[in-house]
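S.K.: got a predicted model here, sequence first, then my questions.
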Amino acid sequence: MGDNIIRHLVALAATIICLLSFYAGYIAGPRGWWWAAFSALIIYGGIYKLVNK
């Protein structure tokens, strides 16, 4: 596999983890979802840049 594909797979795995935490936040109630939604976007970008180095 190419490096670019591996970077995307790692970032996708982190995003899936965040989406699962989003689901947990959604179950927590209407005021508990936002932290997981914003963290999903931030973590995807952060992990992709981290793996890019």
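M.R.: Received the coordinates, thanks.
S.K.: only C-alpha atoms from now on, for both contacts and neighbour counts.
M.R.: Fine.
S.K.: the residue nearest the centre of the chain: which element?
M.R.: Among the residues of the chain, the one closest to the centroid is residue 15, at 2.5 Å (CA atoms, centre = their mean). According to DSSP states H and E, residue 15 maps onto helix 3-28.
S.K.: ok now the helix or strand just after that helix, how far from the chain's centre?
M.R.: With elements assigned by DSSP H and E, the helix or strand that comes after helix 3-28 is helix 34-52. Computed by CA atoms, centre = their mean, to the nearest Å, the chain-centroid distance of helix 34-52 equals 5 Å.
S.K.: below is an additional structure, to be compared with the one above:
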Amino acid sequence: MLSAAIILLVLALVAAFLGFGGIAGTAAGLAKIAFFVFIILAVLGFLFGRRPTV
């Protein structure tokens, strides 16, 4: 998930550099959403992940 956010961020930076404003904005928005979803899933995974059995 984090790799998808990084790829979308790089795509947004390349599109912005080349002057494609609409594509850059869309890719940046998708990267932001993917990043926050990753953060939420990572926190939930740390909280509710595997617990040692007694």
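M.R.: Looks like it arrived, so ask away. Remember, it's a predicted structure, so these values are computed and weren't measured experimentally.
S.K.: overlay the chains and give the TM-score.
M.R.: Overlay of the two chains. TM-score (TM-score structural alignment, normalised by the length of structure 1): 0.52; 43 aligned residues with a CA RMSD of 2.4 Å.
S.K.: what angle do helix 34-52 and the helix holding residue 15 of structure 1 make with each other?
M.R.: Angle between the axes of helix 3-28 of structure 1 and helix 34-52 is 170 degrees (criterion: axes from the mean of the first three to the mean of the last three CA atoms, to 10 degrees).
S.K.: for helix 3-28 of structure 1, packing partners?
M.R.: Helix 3-28 of structure 1 is packed against helix 34-52, with contacts defined by 3 or more CA pairs under 8 Å, 6 or more residues apart in numbering; DSSP states H and E.
S.K.: list of residues touching the helix it packs on?
M.R.: Residues from elsewhere that reach helix 34-52 of structure 1 (CA atoms under 8 Å, 6 or more residues apart in numbering): 7, 8, 10, 11, 12, 14, 15, 18, 19, 21, 22, 25.
S.K.: would you turn these into JSON lines with distance to residue 38 of structure 1?
M.R.: As requested, these are arranged in JSON lines below (distance: CA to CA, whole Å):
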{"residue": "7", "distance to residue 38 of structure 1": "21"}
{"residue": "8", "distance to residue 38 of structure 1": "19"}
{"residue": "10", "distance to residue 38 of structure 1": "18"}
{"residue": "11", "distance to residue 38 of structure 1": "15"}
{"residue": "12", "distance to residue 38 of structure 1": "15"}
{"residue": "14", "distance to residue 38 of structure 1": "13"}
{"residue": "15", "distance to residue 38 of structure 1": "11"}
{"residue": "18", "distance to residue 38 of structure 1": "9"}
{"residue": "19", "distance to residue 38 of structure 1": "10"}
{"residue": "21", "distance to residue 38 of structure 1": "11"}
{"residue": "22", "distance to residue 38 of structure 1": "9"}
{"residue": "25", "distance to residue 38 of structure 1": "12"}
